[in-house]
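Participant: Got a predicted structure plus its sequence, pasted below:
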Amino acid sequence: MEVVVSDDPMIDAELLRDGLGPDATVTVAETSSEDAAREAAADAEALVADVSTPVTADVLEACPNLRIVARAGVGIDTIDVGAAAERGVVVTNVPEYCTEEVATHTVALLLASLRSLGRYDRDVKAGGWDWRAGREIHRLSGLTLGFVSYGPIARRVREQVEGFGVESVAYDPYVDAEEMADDGVESVDFEELLDRTELLSVNAPLTEETREMVDAAAFERLADHAVVVNTGRGGVVDEAALADALEAGEVAAAGLDVFAEEPPEDSPLFDRDDAILTPHAAWYSEEARADLHETVATNVRAALAGETPPDRIDPDLDWV
């Protein structure tokens, strides 16, 4: 069992070895470019990929022994799922290991952005002591929270904000309106979501359908006091348009944990005190990290034993 593991620090090779068993040979390698991934996985049966591992058609063609690409995380936008299917390579992810953590991080960004905690923190550390540094802040109760995608993380966010007195609406054409209604969430189309939302939580995966769907036109429709938070995928939000909208006062604040390019370089959001940025860390807790390794190992063992892994990605879905 030849397994190549990305050298991303969130992946612990020893934990994977323990989960895979004594028959596994685990090699840690740098995989952040196509050339590096091709070289690292040339003889591998399994590739454990991090968020920056580009598993393209060319990479897959250069790895004839590969039987599974096991994404050590949720998002699979760096993996050519269709090309993998054509070569008989199974793709898996770990869909639920950090639902609690990402939901909590989403709520934290929403509240921190709404309450201008970043501005206050910088002002006090610079010697200031002025409540007006955070203006304008609006009361949380009575605001409308809108979800772009209503999957497990959005559902958990809604549960966590229950009691705050917010109204919840969601845009997700793949979730039945009655199912949302059972959670106390109103199903709306995308335009109505933007017109009504004051706290926007972007939880969508990156697909051709969702790429930069939250763009300049979307920010123009949002209320001027709206807060925008993205813990889904960076490419769903047009970051340059977001910076422009913040500058123009079309939205009030933003909190981002994910970016179109990671790590981002020279982002127009870096110098803004109305944007709180975190390093794709919403997934993290020690408990989530342990669950991640256990699930990756389970998926790899199943695939290499000729079984269908529990978390196999359906190649017929509209993945990037």
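Facilitator: Yep, it's here.
Participant: alpha carbons only for contacts and neighbour counts from here, please
Facilitator: Fine.
Participant: Spatially central residue in the chain, please.
Facilitator: residue 232 (3.4 Å; C-alpha atoms, centre = their mean).
Participant: helix, strand or coil for that residue?
Facilitator: Classification of residue 232 using DSSP: H, G, I helix; E, B strand; the rest coil returns coil.
Participant: Can you report how many residues lie near the closest residue to it other than its chain neighbours?
Facilitator: Excluding the flanking residues, the one nearest residue 232 by C-alpha to C-alpha, 6 or more residues apart in numbering is residue 203, at 4.0 Å. By other C-alpha atoms under 10 Å, 23 other residues sit near residue 203.
Participant: my guess is residue 203 meets residue 235, correct?
Facilitator: No: assessed by C-alpha atoms under 8 Å, residue 203 is found out of contact with residue 235, at 11.5 Å.
Participant: Helices along the stretch 101-250 of the chain, start to end?
Facilitator: Secondary structure of the stretch 101-250 of the chain (DSSP state H, counting those that start in this stretch): helices located at 117-125, 152-161, 177-182, 190-196, 216-221, 239-248.
Participant: Please compare the first structure with the one that follows:
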Amino acid sequence: MNVIILDSRRHSYVQSPDFERRVMGAEADVTLYHVDDAGQLPQHAFDCDGILSWHLVPLPAQALQRFSRCRAIVRAAVGYDNIDLPRARQQGIQVANVPDYGTEEVADHTLALALALIRKLGACDRAVRAGNWDWRAVGTVPRLRDLFVGLVGLGRIGSAVALRFKALGCRVGFYDPLRPSGWEKALGIERFEHLSALLAASQLVSLHAPLNSATRHLLGHEELQRMQGKWLVNTARGGLVDTQALAAAVAGGTLAGAALDVLETETEAPPTALLCDRVIWSPHMAFYSQAALAELRTKAALCLQQLLRHGTHRSLISPQEGA
């Protein structure tokens, strides 16, 4: 099996393919390429049987059509919005992801960001560094257990986040039209049939939806204007939020604050308005721990190996998921 790893030149995840070579064994010839886009690959790379795809290298239709022998792509992550799924299916390329790695890390990171917002840890740190030990300098702080937390998306990670907030005594609700009836009873949380109702009820909103044509800019100007005095946490996908609308909501004082691990275009610096003290950033690392990265690379390689051997895997992305 001829396998290639597509990773970016900037902010790369894989420094050497040795890990994947050990996992896949002698039957796979694994080559790592650090590129900005597939057009920078040498011609022989397009003869591969399978691809391990990392998120900053896009695989649009014009790139996929050059992979004439490719039978499978495994996205080394939960999200797969960098891959043109209709084109892949048209070419008979199976596409899978790794939905079951790093769930704990993303949920923990979401909680950490939320607590930093609510407890105003950034303002606390700045006050002490300026020599100010007056606790009143950071302004008012709500009681955590009095908060209603709204989750947009209730998959594996959203469910793990719900359980963490419940453990802290918060009331939790969610909006996810794809979850079957009864999901709310299993977790002991409240279901909202409309996003607008969830935004109105919640003091803190946390995003855990996939990015696709239905969810892109799920939070735009209108939705963000409904979040007067509220907090927003996004550890999912930057494209779920209209960046310019978010910048305007922060600059205009609509949002009390935001904590962001992702941005719509992560190869560029955030808008100036989103670099103010009311926004907390982390560099797309909610997924990360040493154990999670090893788990991700192992599961991605094993998934691709099984697809190339047997043509099936439980993590194949269905047409409904990719819509």
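Facilitator: Thanks, I have the structure now. None of the values given here were measured: they were computed from a predicted structure.
Participant: re the thing from before, want to throw the helices of the stretch 101-250 of structure 1 into JSON lines with distance to residue 269 of structure 1?
Facilitator: Shown next, in JSON lines, are the helices of the stretch 101-250 of structure 1 (distance: least, C-alpha to C-alpha, whole Å):
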{"stretch": "helix 117-125", "distance to residue 269 of structure 1": "13"}
{"stretch": "helix 152-161", "distance to residue 269 of structure 1": "25"}
{"stretch": "helix 177-182", "distance to residue 269 of structure 1": "33"}
{"stretch": "helix 190-196", "distance to residue 269 of structure 1": "22"}
{"stretch": "helix 216-221", "distance to residue 269 of structure 1": "15"}
{"stretch": "helix 239-248", "distance to residue 269 of structure 1": "6"}
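Participant: Adding distance to residue 14 of structure 1 and mean neighbour count, write the ones you listed out as a markdown table.
Facilitator: Converted to a markdown table, those look like this (distance: least, C-alpha to C-alpha, whole Å; neighbours: other C-alpha atoms under 10 Å):
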| stretch | distance to residue 14 of structure 1 | mean neighbour count |
| --- | --- | --- |
| helix 117-125 | 38 | 16 |
| helix 152-161 | 29 | 18 |
| helix 177-182 | 41 | 13 |
| helix 190-196 | 45 | 19 |
| helix 216-221 | 45 | 18 |
| helix 239-248 | 37 | 19 |
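Participant: could you pull out the strands for the stretch 51-200 of structure 2?
Facilitator: 72-75, 94-96, 148-152, 171-175, 190-191 (DSSP state E, counting those that start in this stretch).
Participant: An error on my part: the question was meant for the stretch 201-323 of structure 2.
Facilitator: Under DSSP E, counting those that start in this stretch, the stretch 201-323 of structure 2 gives strands at 204-207, 231-234, 257-260, 279-281.
Participant: And the contacts of the first one?
Facilitator: In this structure, residues lying in contact with strand 204-207 of structure 2 by C-alpha atoms under 8 Å, 6 or more residues apart in numbering are 110, 114, 147-153, 199, 230-236.
Participant: 7 Å instead?
Facilitator: 148-153, 230-236 (C-alpha atoms under 7 Å, 6 or more residues apart in numbering).
Participant: which bit of structure 1 covers it?
Facilitator: Using TM-score structural alignment, the residues of structure 1 aligned to strand 204-207 of structure 2 are 199-202.
Participant: Kindly report the same for the shortest one.
Facilitator: Mapped onto structure 1 using TM-score structural alignment, strand 279-281 of structure 2 covers residues 275-277.
Participant: Contact partners for the residue nearest to residue 232 of structure 1?
Facilitator: By C-alpha under 7 Å, 6+ apart, the contact list for residue 203 of structure 1 reads 147, 148, 149, 154, 230, 231, 232.
Participant: Please indicate which of the residues you listed has the highest neighbour count?
Facilitator: Busiest of the contacts of residue 203 of structure 1 [other C-alpha under 10 Å] is residue 147, holding 30 neighbours.
Participant: ok, for that one, nearest residue in space, not its chain neighbours?
Facilitator: Nearest to residue 147 of structure 1 is residue 170, by C-alpha to C-alpha, 6+ apart, at 4.5 Å.
Participant: Which residue in structure 2 aligns with that neighbour?
Facilitator: So, by TM-score structural alignment, residue 170 of structure 1 is matched to residue 174.
Participant: Equivalent analysis for residue 27 of structure 1, please.
Facilitator: Using TM-score structural alignment, residue 27 of structure 1 pairs with residue 31 in structure 2.
Participant: Residue 180 of structure 1 maps to what in structure 2?
Facilitator: Match for residue 180 of structure 1 (TM-score structural alignment): residue 184.
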